[in-house]
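1. Task: produce atomic coordinates for the following.
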Amino acid sequence: MSAPNVPPQAPAPMPNPPAPAPAPMPPAAAAPSTELPRHHVHHSYIWLESVRTIFIIAVCVVVANFSTIIGLVAEEGMGAEAGFIMAVAGIGTLVVILLTFGIVAGLRVVGYKHLYFTVGPDEFTLCSGIFNKKQVHVPYQRVQSVDQRATLLQRLFGVCTVSIDTAGGAANKAVVVPYVTKAQAEWLRAELYNRKNALAAQAAVASGMAGAASATATGMAGAGDPIPQSVEAGIAAMAQGAATFAGNVPSPAAAGNVLDVGAEAWNQVGGVFAGPAQDTGRVTYEYGLTNKELFLAGLSNTTSVGLIFAGLVVGVLQIVGFIFDVMGDAADGAVESALVFADSQASAYLIGAVSAGVIVLVLVLWVLSAVGSCIGYGGFKARRRNNRIEVEYGLLQHTFQGIDIDRVQSVVVKQSFIRRLLGYCELSLGKIDAGVSEDSSSQKNTLANQGIVIHPFVKMNRVPEILAGLVPEFADLPREAKPVAKVALRRALIRRGIIQGGGFWLAVVATLCLAGLTWMGATGTAELLELDSDDLFLLSIGWNVVIVCGYGLAAILLVVDLVGAVLWARESSFAYNHRFMQVSNGGLSRETVSFPRQKIQFGCTKSNPLQRRAGTDTLLATTAAGSGGTTTTLIDASHADAMAWLDWLKPGGNQ
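-> Next up, the predicted model:
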């Protein structure tokens, strides 16, 4: 080590000075602190979480004591005593709820002090826990996506929940940072990606320097030859590719809908504690939904209508049960009056009115579900920002998803039966999904469970345009498709129409019911059951109606299964080139999956004795997308095509 620069001192005037005593050393400067700054979550974590917890407890208490309250109201002779009991019970319940709120809020205050995160040079760290301390370390190289979600209440206050997913599949839980402000979430997302990219660049430079040193040491480069510039060449290629991408991105179609106004208002207001907007990079391509696409997407996502209707039916039955409990002995007279009324002509009009009311109720539920789906898609935006793909949606509950392009496992084009009739499809990207953290009370919604949906309802002819702008890395998809074997049609008719056919097995069940009814009449089982002629006649009519309806439904399902088998055999195929593989499975609905060759973790073929006799095989290609991986399957490819595909899977195949 070099000596410190000490200013020269004048020599002492004494000729033979004694050795000077060592001068006292100045106090050493305090070493710079290595402790990283702690970033606490927003203080709304305390009171919003407490309010949510108490609301859940209050609802559970009311539901648990609902039958008791009804019994007190219905019981005769209680009068003021019943009112006094209810008042005491209500006050006691309120006191318990307030005490619980105080305890929960106190625990949240203590937990808030121990809930923070740090952003270090190599990793992100989340600390939490009061009694059981917990530290979660996430190296920046392992960060796959940084998503954020906000409930309606969180959006009002400008906070959200950030989920940091790593490449670990279902066994690796997502790291969840709750209740951070919108500005803090955007800063954290940009900081994590920037540090990840910086470490990747350092690794590339180190690799290039090591390669140059190795080439120099072995004498591969002559005295006048230039040193290999692998790093500079790579950076130049990346820059050229980025410039080409920025210059050749097709202009997105003007997309906008009526709900975008509300989304813009949310973005401008942000929330009470949202904070200023952060710059997270330049957007090179972006699109939304038109009014038509939003409307069709809402109508196509009404699967919750059946659940809502079933819930209403259960609720009506419970209300009827409570009414019978309240009426007591008077219920028997009401039932007798209802039976007498059923024999009158007015009952037919009442049945018609009830049927019309049920139909109107189902239509109203369907419309409400469609409106709810449209609101869920409100503010939908998909964009390409640097080397990331981002999707956000939700007018009330907001969801933001982002993923690096190198983490995209596949591109999936789905067409349901309705979408096929209209010429539309759903476009999504497969990705590795980390499980929801056990510390998080929120679950991923439907869109998140489907990977990243980059367009919920788009015309098929717009798919190439969107892929070229959003994921140009998937532009070199294979074109020459290899259809399934010719014998696959016969096998599909047997498999889908008989073995897996719902119509065929429903017809079998109806036949067994008819045989059982015939056996009951022939063996005199009705006499053993003490059924008179009228009861037996009514039972026979009822069973005959059920059996006829069963046969009719079985015939319809059988025709649908056979049509689906024919369409599957005509449209199913697979293709591959030097970079990608593509598998299409047709039918009444159709799905096409395209994935890079380097993303295939495992590929194989299998065949049963019947397939070997027919000369066909089943192809299975597994990628890391989804929880536990995703296996794309194609049944009954010809044996020659299957063997050629296995050769392509080998290292260096199809080069």
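2. Every contact and neighbour count from this point should use C-alpha atoms.
-> Fine.
3. chain center to stretch 129-136: distance?
-> Mean C-alpha position of stretch 129-136 versus that of the full chain (Cα atoms, centre = their mean, to the nearest Å) differs by 28 Å.
4. What are the contacting residues of that stretch?
-> Residues external to stretch 129-136 that are found in contact with it (Cα atoms under 8 Å, 6 or more residues apart in numbering): Val110, Gly111, His114, Leu115, Thr125, Leu126, Cys127, Ser128, Val175.
5. Serialize those residues to JSON lines and add fields for secondary structure and distance to Phe457.
-> Shown next, in JSON lines, are the contacts of stretch 129-136 (DSSP: H, G, I helix; E, B strand; the rest coil; distance: Cα to Cα, whole Å):
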{"residue": "Val110", "secondary structure": "helix", "distance to Phe457": "47"}
{"residue": "Gly111", "secondary structure": "helix", "distance to Phe457": "43"}
{"residue": "His114", "secondary structure": "coil", "distance to Phe457": "45"}
{"residue": "Leu115", "secondary structure": "coil", "distance to Phe457": "41"}
{"residue": "Thr125", "secondary structure": "strand", "distance to Phe457": "39"}
{"residue": "Leu126", "secondary structure": "strand", "distance to Phe457": "38"}
{"residue": "Cys127", "secondary structure": "strand", "distance to Phe457": "41"}
{"residue": "Ser128", "secondary structure": "strand", "distance to Phe457": "41"}
{"residue": "Val175", "secondary structure": "strand", "distance to Phe457": "31"}
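6. Also this sequence, please, to line up against the first:
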Amino acid sequence: MTEEQRHPESGMPPVPPGAAPAQQPYSQPNQQPYQQPAPGYYPSQPMPAQPVGGYVDPAAAGWQQPVQNSTEPVKHRVHHSYIWLGSLQVAGMLIVIAFFSVFSSVIGAIADGESIGRGDGPVLLIVGIAVIVGLIVIVGLTALIQTLSYKHLYYEIGPDEFNLYSGIFNKKRVHVPYQRIQSVNQKATLVQRLAGVCTVNIDTAGGSANKAVVIPYLQNSEAERLRTELFARKQAILSGQVYQDAIPGQPGSQAGYAYPAGHPAAGNVLDMPAEILTDVRGVFGGAAVDTGRVSYEYGMSNKELVLTGLSNNTGFALIILAAIGSVAGLAEQILSTAIGRMLVDNGIDFVTRSFAGNTIWAITGIVVAVFLVVWVFSIIGACISYGGFKARRRDSRIEVEHGLLQHRFHGVDIDRVQSVIVKQSFIRRLLGYCELSLGKIDAAAENSSEDQQKSLAPQGLVIHPFVKMDRVPEILAGLVPEFADVPTESRPVAKPALRRAIIRRGILQGSGFWLAVVVAMGQIVVNAVVSPTNPDAVSLLFFVNTGAIVLYVLCVLLLVLDVIGAVLWYRGSGFAYNRRFMQISNGGFSRESVSFPRKKIQYGFTKTNPFQRNARVATINARTAAGIGGTTLRLIDVTEQDAETWLDWVKPGGSMVQ
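-> I've put the predicted structure just below:
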């Protein structure tokens, strides 16, 4: 071969048209693994060993770029369970609808006095056969549509972007540049877990108008491989390097994890069944894929798991309802003793008065019992939902997975984390615990569903639902060490903020105050319209006025709670900032502290109204990209001097000192 027949730059012999390249990528489990050059590059010398899933510097590796690259992306199809699982889902829905339709028809016929005789047998048989045939036809059509959709549903992993193709008649192609990927999440129902498949969601940074890319029914091993490759390609593009495919069997490819000294990973009784389901991987799950080394990982203890279930919103509603019922019953007893004689003198017997009091107690007891049952089921549901909870740091990614029956996996790059949120509800604050979460950029779901509603929730990615406050620094140091320099010394709100908070929370926004206004207006109208001299109206006036007194007691209780909440807000609110980070805390019965890097602030501004200017206070607002369309964090009634100093700090090129 002459010199002119070799590649002018690399010196490698050219590949004849239609011939396979000299080195093929690793594709079969029993095939000897090869290192695959980056797309569009030829090795000009033997390639050195590279980290798995890592990035190759073309100059250091001695690679040369050819004039043309004819490599075509490979079409990857979803798992074939997309056809039959989707059809079975439709069949299950139809069977449930048919059952309830037949059941309601039978109940209606029985209620009308109709009965089934011997002559009705053939008719019922024909109807049953027609229903079964109809179900079979509908399921068959669904399977046909699923099959056609399956043939047109695939994705490609190109050198610069991920592409998803779908649509039978209306073709759809979604382009996702790797550098725009925000997070790669997985979820799997119980049926999907048994089958070994899952649904993958690729969130991209694009604000509220952006949609998450959904890839349904991927094999578990394929989903793990896809997640690892997408993050690796993104990192390669952002760092200006060339991506190299992960190769099994290379040194350094074994995943592992390390725990802080003296703090082993916590576990609970639901971890074992969750690990069994994960290890089994389902019928078509495939072998586990090495997705990188874990540097930090933790779980939930039995105590944390149970407290997570006990502290849900249903339990809080139960406590409030029980308190209201107790106050109402106590007020009824006081009224019965104090004005009982007056009621007898006015012609209302003791039986009527006792019936009114017993009715209050009976209704309250029934409602509390219903809430108690719902609370027990919600506790069980919360425990199952967080069964097998694990949070870990894997390379530059943060991963959270949980769910015993419906498994959920969330993975996000650290560069997409906008903030760290420490949230304490009333119960968590009493116990000294908190919910720890990360604010990140979210994308809206493709359609209106449960995921769409959850994506609108401002809680972010929960990295621990119920953890002691003194463990928060340890978790942040292991999981997100980039947030280790968060300021701790907070600047409180201005002194006039307490008076303004009492007015704002107790009167302008106070539920007790406005409830008292509504009750007073209703009582005045009823007493003005109904004549007290009418014997038939005496009982009505008694119930109206007695109920008004009970509601006034409730209004006073709510007003006191509003005032206490205003005081707690004043004592627990403030903000802090240093060279790299800012923190805003808003207190009350619940408390939330949000810490975020200065470079993540999109813009900041202050705002005042005439009353604030008179009190020489202002409201500071910081905008980040967290959530769908961004999130504005604000603190009301800081001093004007602190607001001006903060504005000087937040502006580009502003003050860098605290």
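7. What ranges does the stretch 501-650 of structure 2 have for its strands?
-> Using DSSP state E, counting those that start in this stretch, the strands of the stretch 501-650 of structure 2 run over 574-577, 581-586, 591-597, 603-607, 617-624, 631-639.
8. If you compare the directions of the fourth one and strand 617-624, what angle comes out?
-> Our comparison of strand 603-607 of structure 2 with strand 617-624, counting by axes from the mean of the first three to the mean of the last three Cα atoms, to 10 degrees, yields an angle of 160 degrees.
9. how far apart are strand 603-607 of structure 2 and its match in structure 1?
-> Compared with structure 1 after the fit, strand 603-607 of structure 2 shows a mean deviation of 0.8 Å (mean Cα distance after the TM-score superposition for structure 1).
10. now the fifth one
-> For strand 617-624 of structure 2, the mean distance to aligned residues of structure 1 following superposition is 0.6 Å (mean Cα distance after the TM-score superposition for structure 1).
11. Spit out the contact partners of Ala212 of structure 2.
-> For Ala212 of structure 2, the contact set (Cα under 8 Å, 6+ apart) comprises Asn201, Ile202, Asp203, Thr204, Ala443, Ala444, Ala445, Glu446.
12. Could you find which two of the residues you listed are furthest from each other?
-> Thr204 and Glu446 (12.4 Å; Cα to Cα).
13. between these two, who's got more neighbours?
-> Ranked by neighbour count (other Cα atoms under 10 Å), Thr204 of structure 2 and Glu446 place Thr204 first, with 24 against 14.
14. Return the distance of stretch 157-173 of structure 2 from the chain's centre.
-> 27 Å.
15. What of stretch 530-537 of structure 2?
-> Computed by Cα atoms, centre = their mean, the chain-centroid distance of stretch 530-537 of structure 2 equals 57 Å.
16. Tell me the residue in structure 2 aligned with Met520 of structure 1.
-> Matched to structure 2 by TM-score structural alignment, Met520 of structure 1 sits across from Val529.
17. Gly206 of structure 2 maps to what in structure 1?
-> Counting by TM-score structural alignment, Gly206 of structure 2 corresponds to Gly168 in structure 1.
18. To clarify, my last question referred to Glu297 of structure 2.
-> Under TM-score structural alignment, Glu297 of structure 2 pairs with Glu286 in structure 1.
19. Give me the secondary structure label for its match.
-> Classification of Glu286 of structure 1 by DSSP: H, G, I helix; E, B strand; the rest coil places it in strand.
20. Now do the residue nearest to it when sequence neighbours are not counted: how many residues are near it, please.
-> Spatial nearest neighbour of Glu286 of structure 1, chain neighbours left out: Arg383 (4.1 Å); criterion: Cα to Cα, 6 or more residues apart in numbering. When neighbours are defined as other Cα under 10 Å, Arg383 of structure 1 has 20 of them.
21. Give the aligned equivalent of Arg383 of structure 1 in structure 2.
-> Under TM-score structural alignment, Arg383 of structure 1 pairs with Arg392 in structure 2.
22. what residue is smack in the middle of structure 1?
-> Centroid-nearest residue in structure 1, with Cα atoms, centre = their mean: Ala448, separated by 1.7 Å.
23. Mean deviation, the helix or strand that contains it versus structure 2?
-> Per DSSP states H and E, Ala448 of structure 1 falls inside helix 446-449. Once fitted to structure 2, helix 446-449 of structure 1 is off its aligned match by 8.0 Å on average (mean Cα distance after the TM-score superposition for structure 1).
24. Could you list the buried residues of that helix?
-> The neighbour-count check on helix 446-449 of structure 1 (16 or more other Cα atoms under 10 Å) flags Leu447 as buried.
25. With stretch 285-304 of structure 1 instead?
-> Quick answer for stretch 285-304 of structure 1 (16+ other Cα under 10 Å): 285-291, 293-299, 301-302.
26. State the number of residues packed around the match of Gly206 of structure 2.
-> Close neighbours of Gly168 of structure 1, defined as other Cα under 10 Å, add up to 18.
27. dump the residue contacts of the nearest residue to Ala637 of structure 1 once chain neighbours are set aside.
-> Computed as Cα to Cα, 6+ apart, the closest residue to Ala637 of structure 1 that is not its neighbour in sequence is Val484, at 4.5 Å. Val484 of structure 1 makes contact with Ala569, Ser572, Ser573, Ile635, Asp636, Ala637, Ser638, according to Cα under 8 Å, 6+ apart.
28. Most neighbours out of the residues you listed, which is it?
-> Going by other Cα under 10 Å, Asp636 tops those with 29 neighbours.
29. can you confirm Ser440 of structure 1 is in a helix?
-> No. Secondary structure assignment (three-state DSSP) places Ser440 of structure 1 in coil, not in a helix.
30. I'd assumed Val176 was in contact with it.
-> Yes. Counting by Cα atoms under 8 Å, Ser440 of structure 1 touches Val176, with 6.7 Å between them.
31. So for those two, which sits in the more crowded spot?
-> For Ser440 of structure 1 versus Val176, neighbours defined as other Cα under 10 Å are more numerous around Val176 (20 against 14).
32. Mind telling me what element Glu527 of structure 1 is part of?
-> Glu527 of structure 1 belongs to helix 525-528 when assigned by DSSP H and E.
33. Cheers, nothing more for now.
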